[in-house]
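**Student:** this is the structure alone, sequence omitted:
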């Protein structure tokens, strides 16, 4: 397992919990039904749901991070194809008699 997955997972879970807290403050009636009203004693089913979504989001972020070099290479090839063309080695030489 990739060690970056845990970091992505924790970041995603922290983001989801913060977003759920903000949603709960904004929409109190819905937050009560979802179990988001009490941050000290959250609903275990909602917590498992947030953890599952965080895991899936972390896997997507990991795949995007792994594919980023290929993505940029294809994008650069589409925008400026001559930039990726191999360049022969060159140097400037001066001769003095």
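**Tutor:** Great, that's in hand. Fair warning: this is a prediction, and the values are worked out from it, not measured in the lab.
**Student:** when you work out contacts or count neighbours from here on, use the C-alpha atoms and nothing else.
**Tutor:** OK.
**Student:** quick check: which element contains residue 39?
**Tutor:** Taking DSSP states H and E as the definition, residue 39 sits outside all helices and strands.
**Student:** look up how far residue 47 lies from it.
**Tutor:** Taken as CA to CA, to the nearest Å, the spacing of residue 39 relative to residue 47 amounts to 11 Å.
**Student:** in addition, the following structure is provided for comparison:
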């Protein structure tokens, strides 16, 4: 279940990078495809991991939040 959240977040970050490169063509060569810098890849994976944890927690606790209202 968590893998789905993680992959969705990672795909979303890559899509946003593509949109950013279209809006800023001068930076496009640095943003196209997979990064050649493994540290940048790990940073994106870390952000995707933390965001996926947050999304999973929100989805798991949503019924409890609504019940309290």
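**Tutor:** Everything's here; your move. Given the structure is predicted, the values throughout are model-derived calculations rather than measurements.
**Student:** residue 39 and residue 47 of the first structure: which has the busier surroundings?
**Tutor:** Of the pair residue 39 of the first structure and residue 47, residue 47 is the one with more neighbours under other CA atoms under 10 Å, namely 15 against 12.
**Student:** ok, that one - contacts?
**Tutor:** By CA atoms under 8 Å, 6 or more residues apart in numbering, no residues touch residue 47 of the first structure.
**Student:** trace it over to the second structure, please.
**Tutor:** Residue 47 of the first structure maps onto residue 41 in the second structure when the alignment is built from TM-score structural alignment.
**Student:** buried set for the helix or strand containing that match?
**Tutor:** Element membership for residue 41 of the second structure (DSSP H and E) is helix 38-68. Neighbour-count burial for helix 38-68 of the second structure, counted by 16 or more other CA atoms under 10 Å, picks out 45, 48, 49, 51, 52, 55, 56.
**Student:** corresponding residue for the last one in the first structure?
**Tutor:** Residue 56 of the second structure maps onto residue 62 in the first structure, with residues paired by TM-score structural alignment.
**Student:** with adjacent residues omitted, what lies nearest to that match?
**Tutor:** With CA to CA, 6 or more residues apart in numbering as the measure, residue 5 is the residue that lies nearest to residue 62 of the first structure, at 6.5 Å, once sequence neighbours are left out.
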